[in-house]
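Engineer: Provide a 3D model corresponding to the input given below.
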Amino acid sequence: MNKKRSAGIALGAIALITLTASGTGVVFAQTAPAATASSRLDAVLARGTLRVCTTGDYKPYSFLKPDGKFEGIDIDMAESLAKSLGVKTDYVKTTWSGLMNDFLAKCDVAAGGVSTSLERQKHVFFTQPYMIDGKTPIVRCADTEKYQTLAQIDQPDTRVIVNPGGTNERFAKQYFTHAKLTVYPDNVTIFKQILDEKADVMVTDASETLLQQKLNPGLCSVHPDRPFQYGEKAYMLPQGDVTFQQYVDQWLHLARATGEFQSISDKWLK
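Structural biologist: All right, here's what the predicted structure looks like:
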């Protein structure tokens, strides 16, 4: 006798015992239909706004202009996501150190060059990655040969500078235990510190170094095609909300397949 037939006979026997014990043909125990959990997707549609947490200090992904408006790759992508939902965007300015708490309390999506990490994954869902990236140095162009490796950078006389609260700071504190490490609070003006010879090296995502060397003549990205480690960019979403995650993943898949993402990326990177 196969297992499925055995299970069917067993269930039938249980039903028969229940009916006999009650003395009636009425079944007393019924399985209630499972409650449908509400999704953030429903909340966004009902609210009419998509709340987006972003730092506004990370070109080319997110930058807060003096007029108070955000711009960048992930800002254009957030606008695309909101348009697909038929809602407006509501941007929440945050910091790298406060990103997780702000997202959990105030936002539906976090965007702006957010790197995936296992530590963040403990608290949030990520979309599929939309960009492969990795940490690489940016230095004064005269010093490119001097700072090719982690060992060359991690010397007592090397002045490493890093912005606080994100994966850059964690990377620097893990690998640069001998260098002079300065945590500098402003990720917008941090590159000028290297130009002004107040620091020697910053290690950040290769995509950022490629843009910053264009914006700051005299700075050079060091082997951006061969970063020190593998990294990914993705959007943060509420943990456990599969419905919302699947919607955003499908939107992102279509944006990449149709060339929309590439067009937006080229606009800011080229």
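Engineer: switch to C-alpha atoms for all contacts and neighbour counts from now on
Structural biologist: Noted.
Engineer: Against which helices or strands is the host helix or strand of residue 213 packed?
Structural biologist: Here residue 213 is covered by helix 206-215, with elements defined by DSSP states H and E. Helix 206-215 sits against strand 135-140, strand 219-221, with contacts defined as 3 or more Cα pairs under 8 Å, 6 or more residues apart in numbering; DSSP states H and E.
Engineer: Now distance to residue 15 and mean neighbour count too, for the ones you listed, in TSV please.
Structural biologist: Below are the helices and strands packed on helix 206-215 laid out as TSV (distance: least, Cα to Cα, whole Å; neighbours: other Cα atoms under 10 Å):
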stretch	distance to residue 15	mean neighbour count
strand 135-140	63	26
strand 219-221	73	23
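Engineer: for comparison, sequence B:
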Amino acid sequence: MINPKKIFKLALISMMAVLILAGCGGEKTSGDGKGKDVLAQIKDRGKIIVGVKNDTRLFGLKNPSTGKVEGFDIDIAKALAKEILGDENKVQFKEVTSKTRMPLLQNGDIDAIIATMTITDERKKEVDFTDVYFDAGQSLLVKKGSKITGIQDLKKGTKVLAVKGSTSAINIREKAPDTTVLEFENYSEAFAALKSKQGDALTTDDAILYGMVDEDPSYELVGGTFTKEPYGIAVKKGNKKLVDELNKALKKLKDSGKYQEIHDKWIKN
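Structural biologist: Just a heads-up that it's a prediction; the model follows:
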């Protein structure tokens, strides 16, 4: 006679196996595109969604008169869209900050980040980067005539302004441990705080600071650069096909002279 308990156990195991297989199969056969790599999704929808800054003069800044975002990163994204999809207009821009760009990428709200993002070993654990598309270095911005002439002047009693989620905030604490660091949501807020004398200096990449000088020439960069900040395009980890496609497109832009044309249009220092 067959033991009823054994029959029950076998039935339970069979049911669990069916549920597990159904769950696994469901993800692979989903019709919402989640089972595809990001490059395939981009080509299917016919556009790439890129996270860009809206508050960073020269790289990504919203023009109040047109409502459009303009800058080096914007033009690079358009040129990449033309190389990959055949049309520079096949790109959709979504605003990000240093704090929000990684979560938006991980959530699938954007396909790539082109937003003055420094390639670091720590970030490589979370995302994949393309080759370097811009070389920057961290520096200091001060009001002309300031007693601060370089990082050596950032001592106890001085205040330095930075942006949340940026490598700049981390670096300045290491390079000038006695100074007080105040962090803001974005560069516009940080620069406004410097203008209202909430701090003695503002720190971020020199490329971004040049944009602030372009906005208000009564400020200047001092002390040269004290870090290397190579910018890369970030994509969700594991998307090698997209990284390869972006790198191939970047190379074409550099070989054709288009990259230099975009660089010279925005970066004049």
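Engineer: sorry, back to before: could you dump the helices and strands packed on helix 206-215 of the first structure into TSV with distance to residue 251 of the first structure added?
Structural biologist: Output for these, formatted as TSV (distance: least, Cα to Cα, whole Å):
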stretch	distance to residue 251 of the first structure
strand 135-140	28
strand 219-221	33
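Engineer: so the helix holding residue 213 of the first structure versus strand 135-140, what angle?
Structural biologist: Between helix 206-215 of the first structure and strand 135-140, the angle comes out at 20 degrees (axes from the mean of the first three to the mean of the last three Cα atoms, to 10 degrees).
Engineer: Pull the residues that contact helix 206-215 of the first structure.
Structural biologist: Contacting residues not belonging to helix 206-215 of the first structure are listed as 58-60, 133-138, 191, 219-221, 224-225, 227, 269 [Cα atoms under 8 Å, 6 or more residues apart in numbering].
Engineer: The residue nearest to residue 150 of the second structure when sequence neighbours are not counted - how many residues pack around it?
Structural biologist: Closest residue to residue 150 of the second structure in three dimensions, ignoring its sequence neighbours and counting by Cα to Cα, 6 or more residues apart in numbering: residue 223, at 4.0 Å. Neighbourhood size, residue 223 of the second structure [other Cα atoms under 10 Å]: 14.
Engineer: Identify the residue range in the second structure corresponding to the longest helix along the first structure.
Structural biologist: Looking across the first structure with DSSP state H, the single longest helix is helix 3-22. Mapped onto the second structure using TM-score structural alignment, helix 3-22 of the first structure spans no residues at all.
Engineer: what comes up buried for that helix?
Structural biologist: residue 18 (16 or more other Cα atoms under 10 Å).
Engineer: Check stretch 193-207 of the second structure too.
Structural biologist: In stretch 193-207 of the second structure, counting by 16+ other Cα under 10 Å, buried: 193, 194, 195, 199, 200, 201, 202, 203, 204, 205, 206, 207.
Engineer: and the end-to-end length of it?
Structural biologist: 19 Å (Cα to Cα, to the nearest Å).
Engineer: if I look at residue 13 of the first structure, how far off is residue 5 of the first structure?
Structural biologist: The gap separating residue 13 of the first structure from residue 5 of the first structure is 12 Å, by Cα to Cα.
Engineer: Equivalent analysis for residue 270 of the first structure, please.
Structural biologist: 65 Å.
Engineer: One more: residue 138 of the first structure?
Structural biologist: 68 Å.
Engineer: Same question for residue 120 of the first structure.
Structural biologist: With Cα to Cα as the criterion, residue 120 of the first structure and residue 5 of the first structure are 46 Å apart.
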